[in-house]
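Engineer: below are the sequence and a predicted model; questions follow.
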Amino acid sequence: MIDSAKMRRDCAADFYSHYEYLCALQDSVPLPAVRSCLREGVLDFNADRLRSVDWAPLLGTLKINKDLPLVSIKSFFQPWLAETGSDRSKVCRSRVPAIRNKDMSFQLCKALKCCLSTSNALKNLELNGLVLRERDLTILTKGLNKSTALVHLSLANCPIGDGGLEIICQGIKNSITLKTVNFTGCNLTWQGGNHMAKILKYQTMRRHEETWAESLRYRRPDLDCMAGLRRITLNCNTLIGDFGARAFAESLSEDLWLRGKF
């Protein structure tokens, strides 16, 4: 049996070699933060540390990636810390990470869409703290629709709001591989709770249909192999409130498959 850690490292080496090549084309060098995480066979980095010029070779490589099992991109920038005076604000605005630029976030989502559409290896996608606008989420959803491997999706601390969640739901409701989603701290209200409740009801109906079809063939349905979400994480969305919780409770009353909701 091939060692899984070795396989990840080999795949990361392929990613790194192409990334290094694209860096050389623009007369730059690979970023240490990217190089170090690729040694572990994954792409996991703090996006705040990348300048605009750093993104092009990375996104060009990510766009054609078919090997990495995990892509995790984080941002911890807090713009409100700069709102104490005009001079200080000017200084801090000059230090706003490139990833906070709307064109850069769109280019990132375009690259992720291509990666999701073609990769049979990408099982975990984690975007933490990124500002994702409607057009970003729309293009990302196209990739989610086409993914045949994604198991875990996290948009933790991305302030997508109810409208953004509704867009994402269109990309995940028919997924046959996705098992867990994390929408912690996404600025959701009871309307976002309703969007998730509708997804649960839709998937429950499809599972019942599949169970019924299997019973007609005198087979015992394999509940563990059925498509649909198993875990939903909604921490730090206090505005979901009682109304949103009630919608969840109603959708869960007939769901025999969902194992965890936090």
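Structural biologist: Arrived safely, thanks for sending.
Engineer: please make it C-alpha for all contacts and neighbour counts, starting now.
Structural biologist: Will do.
Engineer: S52 and K102, how far apart?
Structural biologist: Look at S52 and K102: by Cα to Cα, to the nearest Å, they are 12 Å apart.
Engineer: and here is the other one:
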Amino acid sequence: MIGSVATRKKNSPKFHAYYEDLCELHNVMPLRMITSQKQKDILDICADRIKYDELFPITKALACDRSLCFIAIRSRCQVKYVHHNFYGKRRSNVRHRPLIHTDFGMNVVINALKKCLMRTTVLTHLILEGLYFTKNNLSLLCTGLSNCSSIQNISFHQSIIGDDGCQLICDAVKKLRNVHSLNISACDIGQSGGYCISQLLKYQQLERYSETWKDALRYRIVDVDRMPGIRRVSINNNPHLGDAGLMYLVECLKDDLWLKAIDLQNCGITNQGAQEILKLLKVNTILTVVDIRKNHDVNGDLLNAIKKQLAENSSRNVEDTQEKWIITDFPSGYLLRLKDLGS
């Protein structure tokens, strides 16, 4: 039996309850991968299997939601462009392409996400994995993101955003005080993206220095570890970053007292870049992890010297250990460590 309008209105801020109401209203079978998460206040879906009729209840419920603390939309189908010719249910021209990788599908999902981000006060994790973003879609998403004060951990792992998209994300995130970690691994980021990330970190540095100065003037004890802001940046598998992009980050981090970990696996770093990292670690003793594994042009002896210096840095930080920050797997290992970031 279809619920009343009053019931649906009452359920609208609660994703799972409203989703089931909408499925019943539109005569669509609720997806098991969504209903199985009902008791957890999370939405973690692989969007590749979602059909046209199944998309509306999901996005409508998402747009009205104020209950989810974790949202993950993933795609395992890697594409390098979105299909712009999609006409409703007539999908013969995109038969072998998931709906999420069409212009229509992404527009519907991103619009719903934007509305959710602007409404919610409880969402802490946003994971968008393996998606292709146009500039317009990403701009729309970043508008919602910049208004979400509760967000703590953001991941665009394996999503195609490029340097322009990196700039949009960094501009949206820089004023969000509660964000602890940003994962833009395998996002086709190059030298310009490295500059954008450095500007994000510099902006937060200035904000933190301002707060430190205010506390000092009031004769308060300044605890830098409890100040808000980004603690981890993951830029793995962006081989176009190179030494040139790395240098922007190195220069920025020489004066940084807050960032604990930066992941740079397979980022096109050579011995020259590794030497700069080693010099950085002798100046910045706060950094506990600088992960440059899988950069095959880095000499083994130089890599061991960096590990040794990191171990020394870690030993000076009583409350921090390398094990707390090291990540061995992406993205699942990334999520397993998120609870540590707020400590």
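Structural biologist: Here it is on my side, so go on. As the structure is a computational prediction, the values presented were derived from the model and not from experiment.
Engineer: report the TM-score for the pair.
Structural biologist: Overlay of the two chains. TM-score (TM-score structural alignment, normalised by the length of structure 1): 0.88; 242 aligned residues with a Cα RMSD of 1.9 Å.
Engineer: returning to that earlier point: so between S52 and K102 of structure 1, which is more surrounded?
Structural biologist: Neighbours were counted for S52 of structure 1 and for K102 using other Cα atoms under 10 Å; K102 has more, 15 against 12.
Engineer: leaving out sequence neighbours, find the closest residue to that one.
Structural biologist: R133 (7.6 Å; Cα to Cα, 6 or more residues apart in numbering).
Engineer: what sits against G229 of structure 2?
Structural biologist: Residues counted as contacts of G229 of structure 2 (Cα atoms under 8 Å, 6 or more residues apart in numbering) are L176, R177, N178, V179, H180, Q204.
Engineer: and those residues as a markdown table, adding secondary structure?
Structural biologist: Shown next, in a markdown table, are the contacts of G229 of structure 2 (DSSP: H, G, I helix; E, B strand; the rest coil):
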| residue | secondary structure |
| --- | --- |
| L176 | coil |
| R177 | coil |
| N178 | coil |
| V179 | coil |
| H180 | coil |
| Q204 | helix |
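Engineer: I'd guessed the residue nearest to K102 of structure 1 sits against I160; true?
Structural biologist: Yes: R133 of structure 1 is within contact range of I160, at 7.1 Å (criterion: Cα atoms under 8 Å).
Engineer: now neighbour count too, for the contacts of G229 of structure 2, in CSV please.
Structural biologist: Below are these laid out as CSV (neighbours: other Cα atoms under 10 Å):
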residue, neighbour count
L176, 21
R177, 18
N178, 19
V179, 24
H180, 22
Q204, 21
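Engineer: which of the residues you listed lies closest to S210 of structure 2?
Structural biologist: Q204 (9.8 Å; Cα to Cα).
Engineer: and the gap between that closest one and C252 of structure 2?
Structural biologist: Applying Cα to Cα to Q204 of structure 2 and C252 of structure 2 gives a distance of 11 Å.
Engineer: where does the closest residue to G192 of structure 1 other than its chain neighbours sit: helix, strand or coil?
Structural biologist: Leaving aside its sequence neighbours, G192 of structure 1 sits nearest to D162 (Cα to Cα, 6+ apart; 4.6 Å). Recorded secondary structure, D162 of structure 1: helix (three-state DSSP).
Engineer: number of residues surrounding I73 of structure 2?
Structural biologist: Count around I73 of structure 2 with other Cα under 10 Å applied: 19.
Engineer: that one matches what in structure 1?
Structural biologist: Residue correspondence to structure 1 (TM-score structural alignment): I73 of structure 2 is matched to I73.
Engineer: R220 of structure 2 too?
Structural biologist: Under TM-score structural alignment, R220 of structure 2 pairs with R219 in structure 1.
Engineer: that match in helix, strand or coil?
Structural biologist: Note that with three-state DSSP, the state of R219 of structure 1 is coil.
Engineer: now do the contacts for the residue most central in space within structure 2.
Structural biologist: The centre of structure 2 sits closest to S155, judged by Cα atoms, centre = their mean, with a distance of 1.9 Å. Counting by Cα under 8 Å, 6+ apart, S155 of structure 2 makes contact with L126, I127, L128, E129, L182, N183, I184.
Engineer: buried among the residues you listed? Make that a PyMOL selection.
Structural biologist: Selecting only the buried entries of these in PyMOL, with 16 or more other Cα atoms under 10 Å as the criterion:
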select buried, resi 126+127+128+129+182+183+184
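Engineer: the helix or strand containing K214 of structure 2 vs structure 1, average distance?
Structural biologist: Secondary structure assignment for K214 of structure 2, by DSSP states H and E: helix 191-217. Averaged over the aligned pairs, helix 191-217 of structure 2 sits 0.7 Å from structure 1 after superposition, using mean Cα distance after the TM-score superposition for structure 1.
Engineer: element containing S314 of structure 2, please.
Structural biologist: Going by DSSP H and E, S314 of structure 2 is in helix 300-316.
Engineer: with D21 of structure 2 instead?
Structural biologist: With DSSP H and E as the criterion, D21 of structure 2 is inside helix 15-25.
Engineer: next, the mean deviation of that helix compared to structure 1.
Structural biologist: With mean Cα distance after the TM-score superposition for structure 1, helix 15-25 of structure 2 departs from structure 1 by a mean of 1.3 Å once superposed.
Engineer: which stretch of structure 1 lines up against that helix?
Structural biologist: Residue span in structure 1 matched to helix 15-25 of structure 2, by TM-score structural alignment: 15-25.
Engineer: which outside residues touch that stretch?
Structural biologist: With Cα under 8 Å, 6+ apart, stretch 15-25 of structure 1 has contacts from V29, P30, R35, L38, P57, L58, G60, T61, N65, D67, L68.
Engineer: most neighbours out of those residues, which is it?
Structural biologist: Neighbour max across the contacts of stretch 15-25 of structure 1 (other Cα under 10 Å) = L68, 27 neighbours.
Engineer: and that one, what does it touch?
Structural biologist: Counting by Cα under 8 Å, 6+ apart, L68 of structure 1 has contacts R8, C11, A12, F15, G41, V42, L43, A121, L122.
Engineer: how much space separates the first one from L108 of structure 1?
Structural biologist: Distance check for R8 of structure 1 against L108 of structure 1: by Cα to Cα, it reads 23 Å.
Engineer: what of the last one?
Structural biologist: Counting by Cα to Cα, the gap between L122 of structure 1 and L108 of structure 1 amounts to 16 Å.
Engineer: ok, the second one next?
Structural biologist: When distance is defined by Cα to Cα, C11 of structure 1 is 21 Å away from L108 of structure 1.
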